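S.K.: Provided below for reference: sequence and predicted model.
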Amino acid sequence: MFLPTSLATILILASVVALGPLSTDMYLPALPRLTTELNASIDQVQITLSIFFGGFAVAQLLYGPLADRFGRKSVLLGGLFLFTAASFGCATATTIEELILFRFLQALGACGGPVLGRTMIRDIYGPTQSARVLSMMGTIMALAPAVAPIVGGYMLLVFNWSAIFIFLGVYGAIVTLIIMFKVQESLQPENISSLHPMSILRNYNQLLHSRIFLGYTLCCSFIFSGLFSFLSGSSFVLIDFFGVPEANYGFYFTAVVLGYMSGAQFSQRFGSRFGINKILIIGTSFATVSGSAMLLASLLEIHNLYWVIGCQVFFMMAVGMVMPQTMAGAMGPFSKMAGTASALLGFTQSGIAAIVGLIVGHNHSGTPTVMAASISLMGILSLASYWLIIRPATTEAESTLGKLTDKELS
């Protein structure tokens, strides 16, 4: 068994958190091809992305309470089994409807990875150190989506698109075996929660009435939805509009992921020194400026591939700064229901992203404008979430804590 605080544990947890990005990024180069091979419209093909995040969102509401009651490991293994089976199901799909169904099932299994991977880090490292470790894990797991589109693009040169899902099924099987035999349970007996429906509802009610939780969750969700806007539109914009070959799409995507990695490294290095909120000011400002710059160029009909990629690199730097900090901020105060907090955060994040992805797909105009408008709006909303919700709520909490401390001293 790996030690809970070992690098090996962080690496394997990063590999399960990466299930979501891998399940979307690897087959992005194949999206335009699916329109012809499965005789489907662009709208239908993009549903395979949005339905994934819809399933991802809904299932998380179940994973959290189950993991708080029965432990992280057993629930995670159940999700991994489903993900593996559904991945092979995707590979056998012969119609777009079948692919949509198996993508939904794949999402139900995959979402256990991010929810329970984050929760296990919170269990092991506590509310303070978890932000640093989540940033480190974000840097590590970013290698997967950086490589995934390149691998997917080159697989399309040799194999059918179904080979991508066979690869994901094999990946899922390997990770399942490692978790089963090498990773320890992280839930402490004193933190086990009741699975009674009223207890679950009370926990969710407590979270929904916490301005701190809502602020961090919305900020995380909006910045992630900006990333998902790029995922939904980039293959059609880069391959169809700018004429990028399928095999080369992954290299442009890798440049974008490197932006995320640099942001995550900045967050890891300076998070303890600056604190969560100062990192959020920097990150959400980056997101707003870079997204607006991409939109402005598109509205002026200055269509330049490198400008689009450059703006998205800076936006992804913001994503790398913001997401680990907001996750730690949202889960930090809730040690006895960390799984439920992680699940509700993930539900909100994936649900908003799924809706945004459907809007981007439905309104795609053949140019970068719709994608850029969505990215810009999500950056602005993440910035607004900080200034209008997080800052006032945390300032009030610090003031209340200060008053309580003064009373104790007197």
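M.R.: Everything's here; your move. Residues are numbered from 1 along each chain as shown.
S.K.: could you use CA atoms for every contact and neighbour count after this?
M.R.: Fine.
S.K.: just the element for the closest residue to Ile276 other than its chain neighbours, please.
M.R.: Distances taken as CA to CA, 6 or more residues apart in numbering put Gln325 closest to Ile276, at 5.6 Å, once the chain neighbours are dropped. Taking DSSP states H and E as the criterion, Gln325 maps to helix 305-331.
S.K.: helices and strands around that helix, which ones?
M.R.: Contact here means 3 or more CA pairs under 8 Å, 6 or more residues apart in numbering; DSSP states H and E; on that basis helix 305-331 packs against helix 112-141, helix 211-235, helix 246-274, helix 276-299, helix 338-362.
S.K.: how far is that helix from where the chain is centred?
M.R.: Chain-centre distance of helix 305-331: 11 Å, with CA atoms, centre = their mean, to the nearest Å.
S.K.: ok, now stretch 363-381?
M.R.: Using CA atoms, centre = their mean, the mean C-alpha position of stretch 363-381 is found 19 Å from that of the whole chain.
S.K.: with stretch 242-261 instead?
M.R.: With CA atoms, centre = their mean, you get 18 Å for stretch 242-261.
S.K.: show me the contact partners of that stretch.
M.R.: 29-30, 138-139, 142-143, 145-154, 156-157, 235, 238-239, 305, 309-310, 312-321 (CA atoms under 8 Å, 6 or more residues apart in numbering).
S.K.: returning to what we had before: thinking the residue nearest to Ile276 is in contact with Ala131, fair?
M.R.: Yes - using CA atoms under 8 Å, Gln325 is in contact with Ala131, at 5.6 Å.
S.K.: put this beside the first:
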Amino acid sequence: MTDKLDLKQKIQFCVVVLMSILTGAEVDLFVPSFPELQAVFELSPFMVELTLGINLAAHCFSSLIVGNLGDRYGRKPVIVSGLIIFTIGSFFCVFAAEYWQLLFGRLLQGAGIAGPGVISYLIIADTYPPQKQQQLMGILNGCMTLAMAFAPVVGSYVSLFFHWQGNFVVLLILGLACLTLCTIFIPFRPSNSEASISIREYKVVIQSPKALYYMGTIVLLILSYWVFVGIAPILYMEDLGVPLSEFGFYQGSMAATFALASFSSGYFIKRFGQRACFIFGMGSAGIFMFLNLLLIFSGVKNPLIITIVVQFLALGIIFPVNILYPLSLDAVPRAKARISALISSSRFIFTAVTIQIVSYIYDGTFMFIGLSMFLILGLMFICCFKLFREEKNIFV
């Protein structure tokens, strides 16, 4: 197999990219609708955040299952099944007349999106030459991160013109597009009847300190930002008085930072090396922690200042995650699918639990949001330190 991709491989990669965009946007696209959902369904902050938490929890548990199902029955059947479940959930959300219907739809969306969310990375490993895999995974991670960053921006304007149902219509259309294209262009590969689907197969990964430190560093970095994104609509629009028409500008500035860092990360890593770019990213996260403490103790209520400070966290995520993720998949031999599933599932369950806790103790200020982000990043630095003690030659 040559290093150059043929037309079929390029089309397959485009389909995988579209699935990664859906996976990244699915969680955060509708969060700007939180204030409207509170009013329509008469919900508390805790109850409206539950529409996010139940989705993430379903994604978490489904990820543990689809990782093994993908090895047992093949990649394509698992992805197609997941997209069908996601589409059904999207219908429930679009036509929800009561809160429980919306909650059930979000549960199905989370359970269904786990298929493409976990297995899409494995299609790259199955389909493309070894020389291309790390490069394409970097692009894929960048697209997913960018989708996560831009989703609240797009969602704020969709909500402004089409109300809360509009965002679920967008997800429904994207889900149907992914389902159609995957059915046509993603090849069916032979299944492996000897592959076990038992959760016990994850034991070898969980028992590896190196794998756990990789996952801890990656998951906690992403978690620190998702906590902010999950609560930001209520903080900005309900308590800081930012109109929905302006909320997109604040989210857009962070999305622009993600975009610039994501799509230039490959150039900078090639130009300056993994070590220098990793140090830059972790340094930006450290600067955010310091500025975050200043926000907490000063009681700042200016949304512009808060947004500027969070930009440092956005910069701090891109390089470390894009560098460590491909390396983490080789932390345990012959366990790429399980490591990918564990990273995905733990990321979502920790995000769901943390957002629910923060929304429960939320007092209308940035204080508890900032404190939670500070503690999460503190744990991340501990995991990162232990990772480098466990594997000293990561960047060699």
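M.R.: Arrived safely. Being a predicted model, the structure only gives us computed values, none of them experimental.
S.K.: TM-score of the superposition?
M.R.: The TM-score (TM-score structural alignment, normalised by the length of structure 2) is 0.90; 392 aligned residues with a CA RMSD of 2.7 Å.
S.K.: hmm, back to that, spell out which residues are contacts of both of Gln325 and Ala131 of structure 1.
M.R.: With CA under 8 Å, 6+ apart as the test, Gln325 of structure 1 and Ala131 both reach Gly271.
S.K.: so what does Gln265 of structure 1 match up with in structure 2?
M.R.: Aligning on TM-score structural alignment places Gln265 of structure 1 opposite Phe263 in structure 2.
S.K.: re earlier: out of the contacts of stretch 242-261 of structure 1, which end up buried?
M.R.: Neighbour counting with 16 or more other CA atoms under 10 Å marks 29-30, 138-139, 142, 145-154, 156, 235, 238-239, 305, 309-310, 312-321 as buried within these.
S.K.: where exactly do the strands run in the stretch 1-150 of structure 1?
M.R.: Counting by DSSP state E, counting those that start in this stretch, the stretch 1-150 of structure 1 has no strands to list.
S.K.: just the helices in it please.
M.R.: Along the stretch 1-150 of structure 1, the segments classed as helices by DSSP state H, counting those that start in this stretch run 7-17, 19-25, 31-37, 42-70, 72-91, 96-110, 112-141, 143-158.
S.K.: ok, residues contacting the last one?
M.R.: Spelled out, it's helix 143-158 of structure 1. 18, 21-22, 25-30, 161, 163-164, 246-251, 253-255, 257-258.
S.K.: quick one: map Met47 of structure 2 onto structure 1.
M.R.: Alignment note: Met47 of structure 2 maps to Gln44 in structure 1; criterion TM-score structural alignment.
S.K.: please apply the same query to Ile65 of structure 2.
M.R.: Correspondence of Ile65 of structure 2 to structure 1, assessed by TM-score structural alignment: Leu62.
S.K.: check contacts around the counterpart of Met371 of structure 1 in structure 2.
M.R.: The pairwise alignment with structure 2 assigns Met371 of structure 1 to Ile369, based on TM-score structural alignment. By CA under 8 Å, 6+ apart, the residues touching Ile369 of structure 2 are Val227, Phe228, Ile231, Val358, Tyr362.
S.K.: of the helices of the stretch 1-150 of structure 1, which approaches Val356 of structure 1 most closely?
M.R.: helix 42-70 (8.5 Å; CA to CA).
S.K.: in the closest one, what counts as buried?
M.R.: Buried, per 16+ other CA under 10 Å, within helix 42-70 of structure 1: 42-69.
S.K.: how close does it sit to structure 2?
M.R.: Its matched residues in structure 2 lie on average 0.7 Å from helix 42-70 of structure 1 after superposition (mean CA distance after the TM-score superposition for structure 1).
S.K.: quick check: angle from that helix to helix 211-235?
M.R.: 150 degrees (axes from the mean of the first three to the mean of the last three CA atoms, to 10 degrees).
S.K.: okay, the angle between helix 42-70 of structure 1 and helix 338-362?
M.R.: Relative orientation of helix 42-70 of structure 1 and helix 338-362, computed by the same axes, to 10 degrees: 180 degrees.
S.K.: for the nearest residue to the match of Ile65 of structure 2 once chain neighbours are set aside, grab the count of nearby residues.
M.R.: Among residues not flanking Leu62 of structure 1 along the chain, Ala343 sits closest, at 7.7 Å (CA to CA, 6+ apart). Residues lying near Ala343 of structure 1 (other CA atoms under 10 Å) number 31.
S.K.: correct me, but Ala343 of structure 1 touches Tyr63?
M.R.: Yes - the criterion here is CA under 8 Å, and Ala343 of structure 1 meets it with Tyr63 at 6.7 Å.
S.K.: next, show the common contact partners of these two.
M.R.: Contact criterion CA under 8 Å, 6+ apart; residues shared by Ala343 of structure 1 and Tyr63: Val115.
S.K.: burial count for the counterpart of Ala25 of structure 2 in structure 1?
M.R.: Using TM-score structural alignment as the criterion, the counterpart of Ala25 of structure 2 in structure 1 is Leu22. As a burial measure, Leu22 of structure 1 scores 24 neighbours (other CA under 10 Å).
S.K.: roughly how far apart are the closest residue to Leu22 of structure 1 other than its chain neighbours and Ser262 of structure 1?
M.R.: Leaving aside its sequence neighbours, Leu22 of structure 1 sits nearest to Pro145 (CA to CA, 6+ apart; 5.8 Å). Pro145 of structure 1 is 14 Å from Ser262 of structure 1, where distance means CA to CA, to the nearest Å.
S.K.: same check on Asn304 of structure 1?
M.R.: 24 Å.
S.K.: which one of these two has more residues nearby?
M.R.: Ser262 (19 against 14).
S.K.: do I have it right that the more buried one meets Gly320?
M.R.: Yes - between Ser262 of structure 1 and Gly320 there is a contact at 7.2 Å, judged by CA under 8 Å.
S.K.: residues in contact with the nearest residue to Phe266 of structure 1 once chain neighbours are set aside?
M.R.: Residue nearest to Phe266 of structure 1 in three dimensions, not counting chain neighbours: Met321, with 6.8 Å by CA to CA, 6+ apart. Taking CA under 8 Å, 6+ apart, we find Met321 of structure 1 in contact with Ser135, Tyr260, Gly263, Ala264, Gln265, Phe266, Ser267, Ile279, Leu280, Gly283.
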